[in-house]
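Trainee: please work out how this folds:
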Amino acid sequence: MKTNLITREGYNQLAAEHDHLWFEKRPEITKIVTWAASLGDRSENADYTFNKRLLRQIDRRVRYLRKRLPELTVVDPHPDQEGKVFFGAWVEIENDAGDIRQFRIVGPDEIYGRNDYISIDAPMARALMKKEMDEEFVVRTPEGNREWWVNHISYQVGGDNPFAVNPSAE
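Mentor: Okay, the predicted model is just below:
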């Protein structure tokens, strides 16, 4: 079962996606479908077939968003969280091999299209909860237990990784 937590940025992004699909994209595609249907034979009308399929995809996504958005709980960072890993934290971790990973712990609805976000439901995120800087923690994987250390924790608001090196700043 998916966790119903989401960051404010994630919620705003899903709400904006809904509004874009419902108020902009759907009316645009509906016009095309209506025009293509007026041409007659729909069985061999590529415009009609393609856009009708696109309309179904839009409607499916809108239905999902309308059901999902009210279920979500927006979680904003709280000053008491500073120094510990909680939902919404940007975290940098390292293991004995020197592998360094940087990511933000977010809700499962936010991870798509981002390789620097992990779901709160992921084993790594669960193992990290309430850990502090320089604290060791163990993640259970199918290959066995893996040890990691917490290098940095940040609650920077927004979608940009605070640990990423900005080449234009050099």
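
Trainee: contacts and neighbour counts: CA atoms only from here.
Mentor: Fine.

Trainee: what residues sit buried inside the lengthiest helix in the chain?
Mentor: In the chain, with assignment by DSSP state H, the single longest helix is helix 46-68. When burial is assessed from 16 or more other CA atoms under 10 Å, helix 46-68 yields the following buried residues: Tyr48, Thr49, Asn51, Lys52, Leu54, Leu55, Ile58, Arg61, Val62, Leu65.

Trainee: can you lay out those as a markdown table showing distance to Asp116?
Mentor: Putting the buried residues of helix 46-68 into a markdown table (distance: CA to CA, whole Å) gives the following:
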| residue | distance to Asp116 |
| --- | --- |
| Tyr48 | 39 |
| Thr49 | 37 |
| Asn51 | 34 |
| Lys52 | 35 |
| Leu54 | 30 |
| Leu55 | 31 |
| Ile58 | 27 |
| Arg61 | 24 |
| Val62 | 26 |
| Leu65 | 23 |
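
Trainee: please give me the structure for this one as well, since I'd like to look at both together:
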Amino acid sequence: MAEEKTHYMTEEGLKNLEEELEYLKTTKRQEVVERIKIARDFGDLSENSEYDAAKDEQAFVEGRVNQIEQMIRNAEIIEDDGNKDEVSLGKSVKFQEIPDGEEELYTIVGSAESDPLEGKISNDSPMAQSLMGRKVGDTVTVNTPGGEMEVKIVEII
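Mentor: This is a model prediction of the structure:
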């Protein structure tokens, strides 16, 4: 059996996953079962798009339940070590794109809770990989899909 991946996350991220799992198991599953029952009444299942859609949704929900259960099983909570001298998992880092970009602030989190629009980037992302282990004042070259960019670390929070 292959070794399962560790999923790094904050306490908040774990709580959010547990809430999503509870919702899927208690509410969403029942909604899908009801849709399947109703769709069966529409007649011939081989030509019933409502039934097919409901079965597809059921497969999606069950897949997501399994995925979340696996993530929770292999969760490792990110602890704040209090060290604000070095960029690491769980830290927020403010940087400025060189030569004249605006300052940006991102928190480095595990892939399970990354959300770049909310300022949370995965520790597996090129940006996070380039910043990890660096200190305030360091200039870092980041390889992005759009090409290389240079950033200067302004603050570690």
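
Trainee: got a TM-score for the pair?
Mentor: Here the TM-score for the pair of chains, by TM-score structural alignment, normalised by the length of structure 2, is 0.81; 152 aligned residues with a CA RMSD of 2.5 Å.

Trainee: could you list every helix and strand in contact with the longest strand belonging to structure 2?
Mentor: Among the segments of structure 2 that qualify as a strand by DSSP state E, the longest is strand 147-156. Secondary-structure packing of strand 147-156 of structure 2 (3 or more CA pairs under 8 Å, 6 or more residues apart in numbering; DSSP states H and E): strand 92-98, strand 139-144.

Trainee: tell me what the longest helix of structure 1 is packed against?
Mentor: helix 8-20, helix 26-37.

Trainee: just the helices and strands packed on strand 147-156 of structure 2: most buried one?
Mentor: The highest average neighbour count among those, using mean count of other CA atoms under 10 Å, belongs to strand 92-98 at a mean of 20.

Trainee: on average, how far is that strand from the matching bit in structure 1?
Mentor: Here strand 92-98 of structure 2, set against structure 1 after superposition, deviates by a mean of 1.6 Å using mean CA distance after the TM-score superposition for structure 1.

Trainee: against structure 1, where does that strand fall?
Mentor: Aligning strand 92-98 of structure 2 against structure 1 (TM-score structural alignment) gives residues 90-96.

Trainee: quick check: Ile29 of structure 1 touching Asn51?
Mentor: Yes. The pair Ile29 of structure 1 / Asn51 is scored as a contact, 6.3 Å apart, by CA atoms under 8 Å.

Trainee: what's the distance between the aligned partner of Phe50 of structure 1 in structure 2 and Val32 of structure 2?
Mentor: Counting by TM-score structural alignment, Phe50 of structure 1 lines up with Ala53 in structure 2. Applying CA to CA, to the nearest Å, the value for Ala53 of structure 2 to Val32 of structure 2 is 10 Å.
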